[in-house]
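Enquirer: A structural model of the following input is requested.
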Amino acid sequence: MTAFHDDFSRALAGDPTGMTARLGHDPHALTALRVYRNASLKGRVDALAANYPTVVQLVGDDWFHAAALAFLEDQPGDDPVLAAFGAGFPAWLAAFPPALELPYLAPLARLDRAWTEAHLAADSRPMTEADARAAGPALGGQVLALRPDVRVFQFDWSVPSLWLAHRQPDRGPLVWEARPEALLIHRPDAEVVWRRLDPAEVVFLRAGAAGRPAAAAALQAGLDPADPDGPIPRLLAERVFLHPHAEP
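Expert: Okay, the predicted model is just below:
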């Protein structure tokens, strides 16, 4: 990147010093720069709102717009793909003073971000139920790694209930209480889907993600791998695991 591009990027982020020196006092050029910066800023604010729709629904457009401007001042971002923009927003929101009285905002933003990441994740070959049957007893010694689109969450509060109430068409009850809940977000096909997880499923999935073989992960989670109606066959049917011969 040239020095000009550096100055131009800083101008778009709010520091026009370098570009002002290059443009001199040409009012037309300076006005054009401000117009371009405002258009660029609006595009990033709109992208952030599109990537965090649950947060927008809860706080309203005006509050979110002000928060987005503050976030962009701290983290202008350089990702040219606006669909992926704002990865740091959940962590930033957790420390944003006006949001401290709204403790559900940051974890809800994490779930919104997980939806975006699942949507944009690279395609991958899943392990199927047929693959598991073909592996036989050897499956217990295999590590059931998660596909790139899979996100697993566990909260001490009812974050999933609150998030699902805004994501599901029937809009269930808006519940915010101290109740452990877990959620799976992934993209088995073209669409991102989600469902609640029980604690044993969370332990099993996280053990596999940490590199533990399936048998050890099942033992840790208290699951019976041979149960045809148990969580493991269900997770296989949902295609959350990466095929052992697929690129991770």
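
Enquirer: Going by C-alpha atoms from here, please, whenever you check contacts or count neighbours.
Expert: Noted.

Enquirer: Break down the chain into its helices, ranges please.
Expert: All helices of the chain, identified by DSSP state H, fall at 3-12, 17-23, 27-51, 53-59, 61-74, 89-94, 105-120, 129-135, 159-167, 199-209, 214-221, 231-237.

Enquirer: need the ones you listed in a markdown table with distance to His186, can you?
Expert: Below are the helices of the chain laid out as a markdown table (distance: least, C-alpha to C-alpha, whole Å):
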| stretch | distance to His186 |
| --- | --- |
| helix 3-12 | 35 |
| helix 17-23 | 44 |
| helix 27-51 | 16 |
| helix 53-59 | 18 |
| helix 61-74 | 26 |
| helix 89-94 | 19 |
| helix 105-120 | 6 |
| helix 129-135 | 18 |
| helix 159-167 | 14 |
| helix 199-209 | 13 |
| helix 214-221 | 20 |
| helix 231-237 | 11 |
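
Enquirer: next up, for comparison:
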Amino acid sequence: MMALRTLQKRFSMALLDRTREVPSGIRTAGLDRIDRRFDVYRNNVFVGLTEALVTRFPVCHALVGDEFFRAMARVFIELSPPRSPVLMTYGDDFANFVDTFPPAHPVPYLGDVARLESALTRAYHAADATPLTVDELASLAPCRWEQIHVELHPSVQVATSVYPIVSIWEAHVRTDDHPVIDSSIAEDALVVRPDLEVKVHRLPPGAATFLTALLKGASLRTAADVAMTDPRFDLITTLSGVLAVRIIVGIRSSRE
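Expert: As a prediction, this is how the structure comes out:
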């Protein structure tokens, strides 16, 4: 008799690979052919996973249309099946797949929009934390610039692109406004949930690099030095924006 673990592995592999036959050891009651019943079950799995992707990537779905998106999702599901029973996390690698999916190349910003939508989900399900108050932030003043480290809210996500992904996303979620989008303008996004609602903020030049460095543990001075490789980076504008969106939840000072 086949071991249960082996049967389960073959069963899951056959579910997402239409070229595989029904694993031996599978039985069915009644007179229905096992392959027909297995095909029904396999189709239901694909439908469920596709709906999970449609739900997580609504703007991508709108950009390419339902038929194209579902066909693309089916290929993705075959290549990248779920690794967790928690479907809200399914599709974290969808953007990378979109970048390499030749039929999607006529929509070159599609992968970056998918990254933005992935960030929205991660921000929504991130841990809660209380942003520092203005008085607490004032404690930064006596510290030496190169020794200040800030802890950002767990929901902070940064999405970068050479395309106007924030404008594209806004155009689909804010149906009352139909702006003309200049596709030549690059936009980076900050996605955060300081309270109950996930918010998307358009970042000024260099700010994405600055925030990414902070997320990796760099001091304010080091993060600013890295961001200044972009000549358009303005530290005062960036810091003002960071304070305004309330993403700092901790401060520490240490010798480097």
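
Enquirer: what's the TM-score for these two chains?
Expert: Remark: TM-score between the superposed chains equals 0.84 [TM-score structural alignment, normalised by the length of the first structure]; 240 aligned residues with a C-alpha RMSD of 2.6 Å.

Enquirer: any chance of the helices of the first structure in JSON lines, with distance to Ala182 of the first structure and mean neighbour count too?
Expert: Converted to JSON lines, the helices of the first structure look like this (distance: least, C-alpha to C-alpha, whole Å; neighbours: other C-alpha atoms under 10 Å):
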{"stretch": "helix 3-12", "distance to Ala182 of the first structure": "40", "mean neighbour count": "16"}
{"stretch": "helix 17-23", "distance to Ala182 of the first structure": "48", "mean neighbour count": "15"}
{"stretch": "helix 27-51", "distance to Ala182 of the first structure": "21", "mean neighbour count": "16"}
{"stretch": "helix 53-59", "distance to Ala182 of the first structure": "18", "mean neighbour count": "17"}
{"stretch": "helix 61-74", "distance to Ala182 of the first structure": "26", "mean neighbour count": "16"}
{"stretch": "helix 89-94", "distance to Ala182 of the first structure": "18", "mean neighbour count": "18"}
{"stretch": "helix 105-120", "distance to Ala182 of the first structure": "11", "mean neighbour count": "21"}
{"stretch": "helix 129-135", "distance to Ala182 of the first structure": "24", "mean neighbour count": "13"}
{"stretch": "helix 159-167", "distance to Ala182 of the first structure": "7", "mean neighbour count": "21"}
{"stretch": "helix 199-209", "distance to Ala182 of the first structure": "7", "mean neighbour count": "20"}
{"stretch": "helix 214-221", "distance to Ala182 of the first structure": "15", "mean neighbour count": "20"}
{"stretch": "helix 231-237", "distance to Ala182 of the first structure": "14", "mean neighbour count": "17"}
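
Enquirer: and of those, who's closest to Val193 of the first structure?
Expert: Among the helices of the first structure, the nearest to Val193 of the first structure by C-alpha to C-alpha is helix 105-120 (8.5 Å).

Enquirer: mean shift between that closest one and the second structure?
Expert: Superposed on the second structure, helix 105-120 of the first structure shows a mean distance to its aligned partners of 0.9 Å (mean C-alpha distance after the TM-score superposition for the first structure).

Enquirer: and the equivalent of Thr100 of the second structure over in the first structure, how far is that from Ala70 of the first structure?
Expert: Here Thr100 of the second structure is matched to Ala95 in the first structure, going by TM-score structural alignment. As judged by C-alpha to C-alpha, to the nearest Å, Ala95 of the first structure and Ala70 of the first structure stand 12 Å apart.

Enquirer: so Arg42 of the second structure makes contact with Leu15?
Expert: Yes - between Arg42 of the second structure and Leu15 there is a contact at 5.1 Å, judged by C-alpha atoms under 8 Å.

Enquirer: Please list all residues in contact with Asn51 of the first structure.
Expert: If a contact means C-alpha atoms under 8 Å, 6 or more residues apart in numbering, then Asn51 of the first structure has Ala83, Ala84, Phe85, Gly86, Asp112, Arg113, Thr116 as its contacts.

Enquirer: All good on my end, thank you.
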